[in-house]
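Engineer: Here is my input; please provide its structure:
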Amino acid sequence: MGSGQVTSTSELFDFQGKHVTVAGLGVSGVPAAKVLHARGAIVTVVNDGDDARAREQAAGLQALGITVRLGDGATLPEGTELIVTAPGWKPDKPLFAAAAEKGVPVWGDVELAWRLRGPGAAPWLAVTGTNGKTTTVQMLASILRAAGLRTAAVGNIGVSLLDVVLGDEEYDVLAVELSSYQLHWAPSLRAHSAVVLNLAPDHLDWHGSMEAYAKDKGRIYEGNRVACVYNVADKLTEELVREAEVEEGCRAVGFTLGTPAPSQLGVVDGILVDRAFVANRQKNAQELAEVSDINPPAPHNIANALAAAALARAFGVPAQAVRDGLRAFRPDAHRIAHVADLDGVAYIDDSKATNTHATEASLAAYESIVWIAGGLAKGATFDELVAKSAKRLRGAVLIGADRELIREALARHAPEVPVVELDRTDTGAMLQAVTEARRLARPGDTVLLAPACASMDMFTNYNERGDAFAAAVRELGAGA
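Structural biologist: The predicted structure is shown next:
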């Protein structure tokens, strides 16, 4: 972990008269264009699509005097001095190659928000990782509120950082979720403290390689002032800390599900303990909360709680607020949500488990499982997931377009596990899937929807898929 005086680049950028190109309409592009225009920039919006929604958004911007070019996101407008891009635009787009050739900087919406913070703005406690970001940020916000601090969970969680930074409400500290896309386009972000929860292959089509993906995640540590929090069980997160250039005095702080070493948070006899933010951490530890205070107390969720606690403690939050905040926290729907118990079998909705890494954590939380899985694989492979989880599987019910990939992995690594494969992709398949899972389950088992796949082959999103599962369980319960 390199140290030294790192420039805190929150200097205000003078947009008056600057030619700024906004790449992409949508949830980040439209507000960015309006903000830049209001600050005197000469704004041109470029967008690949030219559909009805894009034309409607374009009309609203054009009414303000903003130029919009639909169906042409590849050409760099003449005179462009800065590009502000939607986070999803891939770095290999021709627009960015043209910008690099002319020395034009590219910012994302997070970078723009960072640059627009006023004097004395609230510091950011930042969270990224392949899985668990939203839960950790929400836990962190709950802990900060329990400490009496004015805070909000913002960023990739669905709350615009631009809106928060430019709004009238004042905050003491912000809990900020950041995706790898957002971090790629945020070169001057400097958090108070930050965590990379875990790293597994994801979005590699966007980043180009695992190395590039990890590098973008690691940007969250650059310039940290107090703590770079890493996952002791995921060595790559610790390597990213070692590579980061941080402020003098910033510390590396680990979290572990085991007994913590000095400068770590961990678990001892069902108690979350802190050996990082205490006096004489070689000998002392501070009790923070009990594992039973975490909802639900699954291993990966305990890890999320430890990461949130580490960031809160880095900000000076007392131990009691950690406990009170964790007790007050309620997870979002479709994140290991207990739906019902039928005939001694628990039915759990983890529709949010849309990749193998999240599903591995979900499967690890239960001893005997009838697994409902499948959907759009997005290029994923399932051998490692099945091999690690085989001993926990009572049976499997497979749905969705890419179910065959999971069936083949089960045949290779868990041939004794009974498998029901549903050759239908209509939304009504979920009731049949739950019915088949009920037939396979025994008292004490868990029927777990943890698809390891995206949902769009059968459902609008993972929320709708989880709702369909819950509705099917209730229908079976009503007819029991």
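
Engineer: CA atoms for contacts and neighbours, from now on please.
Structural biologist: Will do.

Engineer: What residues of stretch 168-186 count as buried?
Structural biologist: In terms of neighbour count (16 or more other C-alpha atoms under 10 Å), stretch 168-186 has its buried residues at 173-186.

Engineer: ugh, typo on my part, it should be stretch 426-434
Structural biologist: 429-434.

Engineer: Give me the subset of those that lies in helices.
Structural biologist: Using DSSP state H, the members of these that fall in helices are 429-434.

Engineer: which of those residues lies closest to Ser368?
Structural biologist: Val434 (16.2 Å; C-alpha to C-alpha).

Engineer: From Val397, how far out is that closest one?
Structural biologist: 8 Å (C-alpha to C-alpha, to the nearest Å).

Engineer: what residues do these two have in common as contacts?
Structural biologist: Ile372 (C-alpha atoms under 8 Å, 6 or more residues apart in numbering).

Engineer: any idea which of the ones in helices among the buried residues of stretch 426-434 is closest to Ala411?
Structural biologist: Nearest to Ala411, judged by C-alpha to C-alpha, of those is Ala433 at 19.4 Å.

Engineer: Let's see this one next, to set against the first:
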Amino acid sequence: MSVEASKSLDELNSWDANWKGLRVVVAGLGLSGFSAADTLIELGAIVTVIDGRDDQMNQQRAETLKIVGAHEVLLGNDKVQALPLVDGQQAQLVMVSPGWNPRNPVIAEAESKGIAIWSDIELAWRVQNRAGHTAPQWLVITGTNGKTTTVGMTESILRADGLKAIAVGNVGTPILDAVREPVDYDVFAVELSSFQLHYTHTISPVASVVLNLAEDHVDWHDGFENYKAAKAKIYERTQIAAIFNAADEATIKMVEDADVVEGCRAIGFTTDTPAVSMVGVVEGLLVDRAFLEERKTSAVELIALKEIGEIVPRHTAANAAAAAALTRAYGVHPEAVAAGLKNFDSGDHRIQAVARKDDILWVNDSKATNPHAADASLAAFTRVVWIAGGLSKGVEYGDLVAKHAQRLAKVLLIGTDTAGLREALAAHAPEVEVIDITDSAQDSEGAAPSGAQVMTRAVSKAAEIAQAGDTVLMAPAAASMDQFSSYAQRGNAFISAVSDLMDKTEQDK
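Structural biologist: All right, here's what the predicted structure looks like:
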């Protein structure tokens, strides 16, 4: 019997439900799309996968899915212009990968026909319920910036408390892979992008947080209000704690408007002295005034910020406070918060000090892919030679430049989409010299330089102009895909160029 004849999608809320015969189109063959297709095939659904890229990686993934039972895998740009039939009939469900926005012709057609559209997160929430297994609790995290750091801190704290925990979602392990592992996890620390939240409908986490909100991905969402609405969905049906940023009015309003489970508390985090029901900072100490009975008169000391790392700018302290609030809502001990934050390795490309020589600090913040992230980086230093630019994604730079104009010694522009940044600098920092590295790195015939060539030139120029006490900060405030394959490749290019520069100066002595 088909699912259409016997059950609605609302009844597909466990691994053991009757998924057999459900006709599904999986849009996208990246990590999350592959994982969703593989899961649905295992459940017995009839799965057709589509992707516009017909490259070697996707061909390999397609062959794997065909072997395990995919009905059809369609690759190439012509395959993603309309919603395909599945086994000769209309699809009952579309599983959408994060890159596919609502105006994509496949997604728009599905919406016009009233076909359900789910993210991999929605599917994971449903199928985690499985006979003989205990479903994990979810702590969920979103925000314009700081998601990956906060989810990593959260995972580290949970593990320090002896819990079986894993960071999943928009980071590292696809969530459906974790669901299918032969491990009964206690907790998932789930990083959620606005793309995933847009098509997620029924999750009910233990605790949730929006770290911050700033203009980003307005092209995908067709406007900032739609982006904000997608982020706000994370608070819906939260059970224990809806956690907001006390310095961000938008997150406070989101919590006020959220339809949470009865008894759910609103908990704030701050880098200032916390009020009652907040986690915050007092004299360099991270403290909890939320999850103790005597919170009106006292606080629990969690950790000294200096124990977290060598450089702890305000946004890092905020991320730590948010992670502490999430995990304390779950019930971890204060000692585990301290141990987890001490043990956490933030990794590369996020305000990463890569060299210090002649009283000049070289910092890689390639993860600063939008103005909000770059704002946090610039705020951490006094005088900056700023390497910036890339793929702007339609954002505005005026506020960022106006706020930090007094910090800027020089600006070195990389990237191919720098018009908006250049205009903002001319309007709000007219006395700051701006040097276009991409143009100057072209060869004698005017050929476009590679990303590595541009970065090498930027580092060389920065070395010429930086003075003692300066920070050379590579915080592009833009995406990387114009000249690099990822922010990581861009950050590695900066690290390599700085390393080569240091080696050369040693040899020249």
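
Engineer: TM-score them against each other, please.
Structural biologist: Laid over one another, the chains give 0.94 as their TM-score (TM-score structural alignment, normalised by the length of structure 1), with 474 aligned residues with a C-alpha RMSD of 2.0 Å.

Engineer: Show me which of the buried residues of stretch 168-186 of structure 1 is closest to Ile372 of structure 1.
Structural biologist: For those, the nearest to Ile372 of structure 1 is Ser179 (27.6 Å; C-alpha to C-alpha).

Engineer: OK, contacts around whatever residue of structure 2 lines up with the closest one?
Structural biologist: Residue pairing (TM-score structural alignment): Ser179 of structure 1 is matched to Ser193 of structure 2. Shown in contact with Ser193 of structure 2 (C-alpha under 8 Å, 6+ apart): 142-143, 170, 231.

Engineer: swap the cut-off to 6 Å and go again
Structural biologist: For Ser193 of structure 2, the contact set (C-alpha atoms under 6 Å, 6 or more residues apart in numbering) is empty.

Engineer: now Trp118 of structure 2
Structural biologist: Going by C-alpha under 6 Å, 6+ apart, the list of residues near Trp118 of structure 2 reads 95, 199.

Engineer: what span of structure 2 lines up against stretch 199-209 of structure 1?
Structural biologist: Taking TM-score structural alignment, stretch 199-209 of structure 1 hits residues 213-223 over in structure 2.

Engineer: Show me how far the matching stretch is from its chain's centre.
Structural biologist: Offset of stretch 213-223 of structure 2 from its chain centre (C-alpha atoms, centre = their mean, to the nearest Å): 14 Å.

Engineer: cool, and stretch 296-306 of structure 1?
Structural biologist: 15 Å.

Engineer: can you list contacts of the match of stretch 199-209 of structure 1?
Structural biologist: With C-alpha under 6 Å, 6+ apart as the criterion, stretch 213-223 of structure 2 contacts 101, 143-144, 224, 227.

Engineer: now stretch 243-257 of structure 1
Structural biologist: Taking C-alpha under 6 Å, 6+ apart as the rule, stretch 243-257 of structure 1 contacts 1-6, 221-232, 263-267.

Engineer: mind listing the helices for the stretch 51-200 of structure 2?
Structural biologist: Assigned by DSSP state H, counting those that start in this stretch, the stretch 51-200 of structure 2 shows helices spanning 56-68, 105-112, 120-127, 147-160, 175-180, 194-198.

Engineer: Kindly indicate which of the ones in helices among the buried residues of stretch 426-434 of structure 1 lies nearest Lys18 of structure 1.
Structural biologist: Met430 (53.5 Å).

Engineer: Show me what that closest one aligns to in structure 2.
Structural biologist: So, by TM-score structural alignment, Met430 of structure 1 is matched to Met455.

Engineer: quick one: its match and Gly309 of structure 2, what's the gap?
Structural biologist: Taking C-alpha to C-alpha, one finds Met455 of structure 2 at 27 Å from Gly309 of structure 2.

Engineer: now for Trp124 of structure 1: what does it line up with in structure 2?
Structural biologist: Match for Trp124 of structure 1 (TM-score structural alignment): Trp138.

Engineer: residues in contact with its match?
Structural biologist: Per C-alpha under 6 Å, 6+ apart, neighbours of Trp138 of structure 2: 187-188, 205-206.
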